[in-house]
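Student: one predicted model, sequence on top.
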Amino acid sequence: MSRPEDLLPPDLYYNDSTSRSYTTSSRIKNIQAEMTYRALALLNLQSPSLILDVGCGSGLSGAILSSQPNAPQLTNPGGPHTWIGCDISASMLAVALENDSPGDLFLADAGQGIPFRPGTFDACISISAIQWLCNAESSIETPQGRLKRFFDGLYVSLRRGGKAVLQFYPKDASQKKMISDAAVRAGFGAGLLEDSEGTKSAKTYLVLNVGGGDILGAVNGMEGVDVDERRAGKGKGSKKWKKGKPNKGSKAWILGKKEQMEKKGMVVKPTSKYTGRRRKTPF
C-alpha cells in the first residue's frame, strides 16, 4: 500500500473530501488521541503552557491540549494548555474552523520555517506530520533544506529548556536518520523513541530539548521504548567525540584561539560572559 506522502503534496492530498473523512473517522480519532496523550506524557508539562502544534490538521490534537483536566491517561496533565496550530492544508484548517477549534490557526508550510519570535513557545507537538518534509516538490528544493529550515526555526521559537515531541512515520532507517540528524544540527538535544518496534503499530517519537535538561529523564521508567540520545557536538559523529576537540565557534574553541594569539604576542579582546554566546535570530 502506497504511503500518502508518496502520492501527492500534503496541500493537495488533504483536499476537502479527504479532510472531512479524516476528521470523522473514529479509528483515526482514536489513534490521534493515543499519540497526542503519549506526546504530552513525554513533554511532562507541569503547568498550563503555550504549545505549537505543527501539522495541526483539523484540530484533533488541539482539542486534547485544550481539555487537559479531563485527561485520565496522564498522571500530571499540567493543563489546560493554550495552543497555536499551523498546517499546509487549507481544507484541513477549514474543517477546524467549522468545528470551532479553540486554538489559533494559520496556513503555513513548515518546510519554509517557523515564523515566530525567539522563545515564543514553551513546547511543541507534531503528530504524523514531519515525514512530509522529506518530500521536495520542486527541483530547487531538497528534503535536507526543508528539514533544516524547519528545525532551525523551531529551535529559535522555543524558550530555553522548552521541549518538542514530534511523532512521525519514517519510510526507512535512512529517512529516520536524516530527520534526527537535522534536529541535532539545529542545536537540539534529541532522543528517538520507538513504541512497539517491529510491528505494524510501531510509532516513532523524536523528543527534543532546547539547552539544558536531560532527554533520558523524560522516559525514565517507561517500558517498550528504545532511546538514542544525542546532542549537537556530543554524539559519535561529532569532531569533539572523535578527537576530543571543542566544536568550532564554541566558547571553549574561542578561548583556545585567544590563548594561542596571546602566546604569539597579539592583542585580543578581554573575555566576558558574552564570549561565545550564540546570538538570537532576529524576527
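Tutor: That came through fine. Predicted model, so just to flag it, every value in this text is computed and none were measured. Residues are numbered from 1 along each chain as shown.

Student: can we go C-alpha only for contacts and neighbour counts from here?
Tutor: Fine.

Student: I'd like the next helix or strand past the helix or strand hosting residue 105.
Tutor: According to DSSP states H and E, residue 105 maps onto strand 104-107. The helix or strand immediately downstream of strand 104-107 is strand 121-127, counting by DSSP H and E.

Student: neighbouring contacts of the helix or strand that that following strand is followed by?
Tutor: Going down the chain from strand 121-127, the next helix or strand is helix 143-157, by DSSP H and E. With C-alpha atoms under 8 Å, 6 or more residues apart in numbering as the test, helix 143-157 has contacts from 110-121, 133-136, 178-179, 182-183, 186-188, 210, 280-281.

Student: adding another structure so you can compare the two:
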Amino acid sequence: MSRPEEIAPPELFYGDTEAQKYTANSRIKSIQAQMTARALELLALPEDESAFVLDIGCGSGLSGEMLEEEGHVWVGWISRRVCWVKVALEREVEGDLFLHDIGQGFGFRPGTFDGAISISVIQWLLNADSASHSPPQRLARFFTTLHSCLRNPSRAVFQFYPSSDDQVQMIVSAAQRAGFGGGLVVDYPNSRKARKMYLCLMVGQQEVPKGLDGEEMSVEETAKRREEIKNERRRRKESGGRKGKRGKKDVTAKEWILKKKDLYRTRGKEGVPLDSKYTARKRRVQF
C-alpha cells in the first residue's frame, strides 16, 4: 500500500471524506491514543502544574483531548485544509486552532510553549509537493522557528514514519542545526508490527530517554492505564492538588464566548465584537 504522503499533498489527500473517516475509525483512534500517551510520557511535563503545549498537525484534536485529560492547555497547528477545522469544531475541542503550512515555520513569540508534540506529521515535510518546495529548507525553517518558541528547558516529541534511513538522517540533522539536542527513541525495535519511532528533541541540557522493549501494550491495557491516570488526577484534585480538565457543563455558552473574547483582546486581535445583551443568543433556524 502506498504511503499517504506519496499519494498527494496533505491539503489534497485529507479531503472532507478522508478527515471524517480518519476521526471516526476506532482502530485509528486507538493507535493515536497509544502514540500520544507515549509522546506525553517522553515529553516529561511537570506533574504538579498545567503546561502550555503546541500540538503540531493536530487534525481533528484526537491528541488534544488527551492533553486536556492531563490538565494541560494546548494550541493546535493544522495543515492548510479547512476540513480538519470543521471536524475539530464539530467535536468541540478545547484548544485554539491555527490553519497554516508547517513548512513555513511558526510565528509565536520566543519561549511561548512548555513543550510540543506531533503524531505522524513531520514525514510530510520531506516531499516536494510544488516547484517552490525544498525539503531541506522547509525542515530548517520548521525546526528553527520551533526552537525559538519553546522555553528553556523543554522538549518536543515527534512520532513519525520515515521511509528510509536517509530521511531519518535528514530530519535529525536539520533539528541539530536548529539548536536542538536529544535524538531518536525507538520502541520495540525487534518487532516489525509494534516498532515505533519518536524524535525526542531537547531545549537545554537533558538526558535522552530510552525506548521500550518487550511486548507492546494492548488496547485494553492502554485503556486501563489511562483510567488509572484519570483516577489519580481526580484524587489529586479532591485533595487540593493539580487542577483537572475544565468542565464544559459548568460553563454556559455566554460565559465561554465572553472568555474567548477577553482572550482575543488580550492577544491584541482586531475586530473582536463588542459584548451586548445579544451575545450568545440562540439563532432562529433558517429553512
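Tutor: Now that the structure is in, tell me what you want to look at. The structure presented is a predicted model; accordingly, all values stated were derived computationally and were not measured.

Student: TM value for the aligned chains?
Tutor: Once superposed, chain against chain, the TM-score is 0.72 (TM-score structural alignment, normalised by the length of the first structure); 210 aligned residues with a C-alpha RMSD of 1.3 Å.

Student: circling back: now for the strand holding residue 105 of the first structure, which elements pack on it?
Tutor: strand 82-87, helix 90-98 (3 or more C-alpha pairs under 8 Å, 6 or more residues apart in numbering; DSSP states H and E).

Student: for those, which one sits closest to residue 5 of the first structure?
Tutor: strand 82-87 (14.8 Å; C-alpha to C-alpha).

Student: where in the second structure does the closest one fall?
Tutor: Counting by TM-score structural alignment, strand 82-87 of the first structure pairs with residues 73-78 of the second structure.

Student: that stretch vs the first structure - mean distance after superposition?
Tutor: Superposed on the first structure, stretch 73-78 of the second structure shows a mean distance of 0.4 Å to its aligned residues (mean C-alpha distance after the TM-score superposition for the first structure).

Student: returning to what we had before: quick check on the contacts of helix 143-157 of the first structure: which are buried?
Tutor: Among the contacts of helix 143-157 of the first structure, those buried by neighbour count (16 or more other C-alpha atoms under 10 Å) are 110-111, 113-114, 118-119, 121, 133-136, 179, 182-183, 186-188, 210.

Student: now do the helices in the stretch 151-287 of the second structure.
Tutor: 165-177, 219-238, 253-266 (DSSP state H, counting those that start in this stretch).

Student: which of those is buried the deepest?
Tutor: helix 165-177 (a mean of 16; mean count of other C-alpha atoms under 10 Å).

Student: ok, average deviation of it from the first structure?
Tutor: Helix 165-177 of the second structure sits 0.6 Å off on average (mean C-alpha distance after the TM-score superposition for the first structure).

Student: trace that helix over to the first structure and give me the residue numbers.
Tutor: So helix 165-177 of the second structure is aligned with residues 173-185, judged by TM-score structural alignment.

Student: contacts for the matching stretch next, please.
Tutor: With contact meaning C-alpha under 8 Å, 6+ apart, stretch 173-185 of the first structure is reached by 134, 144, 147-148, 151-152, 170, 190, 192, 206, 208, 230-232.

Student: so which of those residues is the most crowded?
Tutor: residue 208 (30 neighbours; other C-alpha atoms under 10 Å).

Student: the second structure: which residue goes with that residue?
Tutor: Match for residue 208 of the first structure (TM-score structural alignment): residue 201.

Student: not counting sequence-adjacent ones, nearest residue to that match?
Tutor: Once flanking residues are discounted, residue 201 of the second structure sits nearest to residue 182: 4.7 Å by C-alpha to C-alpha, 6 or more residues apart in numbering.

Student: try residue 98 of the second structure
Tutor: residue 77 (4.9 Å).

Student: try residue 124 of the second structure
Tutor: Closest to residue 124 of the second structure by C-alpha to C-alpha, 6+ apart is residue 5, at 5.7 Å.

Student: and residue 223 of the second structure? What does it align with in the first structure?
Tutor: Aligned against the first structure by TM-score structural alignment, residue 223 of the second structure finds no counterpart at all.

Student: other SSEs contacting the helix or strand encompassing residue 41 of the first structure?
Tutor: Assigned by DSSP H and E, residue 41 of the first structure belongs to helix 26-43. If contacts are counted by 3+ C-alpha pairs under 8 Å, 6+ apart, helix 26-43 of the first structure sits against helix 60-65, strand 121-127, strand 158-168.
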